[in-house]
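Chemist: take a look and give me a structure for this.
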Amino acid sequence: MFEEITMTTPAIKEAVEFEDTFLQNKIERRASEQREKAIRDYYSYMNSYKEEGITLGMKKANINTAINLLKLGVDVDTIVKGTGLSIQDVEALKIKIK
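Modeler: Okay, here's the model as predicted:
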């Protein structure tokens, strides 16, 4: 019964025939698999770069915040606690802004 329905509906019949041809053609199948892999790799790289960009952006924001707090005279320990920067980073910023 399923075969009768699929073969009498033109769109389904065309899809089934395409699938049969596709599965029999190893070169087509390999090219399709490579396209799919390239798409997955692309999205994986984009997510990785996005996360890296967010991390760098947050660090830059923390550095700018630390500089502003140093200019206001806030002590280094408080800046370290508030920004997550290391003591060495904050001390280096302190030297740079003098």
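Chemist: C-alpha from now on. contacts and neighbour counts both.
Modeler: Noted.
Chemist: which helix in the protein has the most residues?
Modeler: Looking across the chain with DSSP state H, the single longest helix is helix 26-71.
Chemist: in this structure, which residue is most central in space?
Modeler: residue 47 (0.6 Å; C-alpha atoms, centre = their mean).
Chemist: still on that earlier bit, what's the following helix or strand after the longest helix of the chain?
Modeler: Note on helix 26-71: by DSSP states H and E, the next helix or strand toward the C-terminus is helix 76-83.
Chemist: can you list the buried residues in that next one?
Modeler: Buried residues in helix 76-83, counting neighbours by 16 or more other C-alpha atoms under 10 Å, are found at 76, 79, 80, 83.
Chemist: let's compare: structure for the following, please.
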Amino acid sequence: NPDVYKKVDKIPDYVLISLRKNKEDWQRYLDFMEHKESKVTQLKAFIYTIPNKQSKMYLLKNDEVEILEEKLVKGTSWLKIRYYGSKTIEGWIKKTDVE
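Modeler: As a prediction, the model looks like this:
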């Protein structure tokens, strides 16, 4: 009886939120996924749905974000981020907005 595997495209939010509750588990997840965490350094950092397309959402100074990806668009460095607040948010911010 062969093992059957299913590819997971996205880890469910409830799993990520559970991992964040334990510092060791969260660090293992970040290391495994090759993601980093960073803090917002600007008073207000707008979140973009895609690079150069600003949404109404924003983050505040010292908010922690998980960095999922980095992309250079027309000379500007962008980071795809995930923010865990009362609602989990994914989007893009300018690299200059974080430490």
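Chemist: now the TM-score, please.
Modeler: After superposition, the two chains reach a TM-score (TM-score structural alignment, normalised by the length of structure 1) of 0.23; 40 aligned residues with a C-alpha RMSD of 3.7 Å.
Chemist: re the thing from before, if I look at the residue nearest to the centre of structure 1, how far off is residue 53 of structure 1?
Modeler: Counting by C-alpha to C-alpha, to the nearest Å, the gap between residue 47 of structure 1 and residue 53 of structure 1 amounts to 10 Å.
Chemist: can you lay out the buried residues of helix 76-83 of structure 1 as a markdown table showing distance to residue 89 of structure 1?
Modeler: Shown next, in a markdown table, are the buried residues of helix 76-83 of structure 1 (distance: C-alpha to C-alpha, whole Å):
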| residue | distance to residue 89 of structure 1 |
| --- | --- |
| 76 | 10 |
| 79 | 10 |
| 80 | 9 |
| 83 | 11 |
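Chemist: would you map the strands across structure 2?
Modeler: 36-39, 44-50, 53-60, 64-73, 76-84, 88-94 (DSSP state E).
Chemist: need those in CSV (columns: mean neighbour count and distance to residue 16 of structure 2).
Modeler: Listed next are those as CSV, based on neighbours: other C-alpha atoms under 10 Å; distance: least, C-alpha to C-alpha, whole Å:
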stretch, mean neighbour count, distance to residue 16 of structure 2
strand 36-39, 16, 14
strand 44-50, 18, 20
strand 53-60, 13, 20
strand 64-73, 16, 11
strand 76-84, 18, 9
strand 88-94, 19, 10
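Chemist: is it possible to export those to JSON lines including distance to residue 19 of structure 2?
Modeler: Shown next, in JSON lines, are these (distance: least, C-alpha to C-alpha, whole Å):
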{"stretch": "strand 36-39", "distance to residue 19 of structure 2": "14"}
{"stretch": "strand 44-50", "distance to residue 19 of structure 2": "24"}
{"stretch": "strand 53-60", "distance to residue 19 of structure 2": "22"}
{"stretch": "strand 64-73", "distance to residue 19 of structure 2": "13"}
{"stretch": "strand 76-84", "distance to residue 19 of structure 2": "12"}
{"stretch": "strand 88-94", "distance to residue 19 of structure 2": "14"}
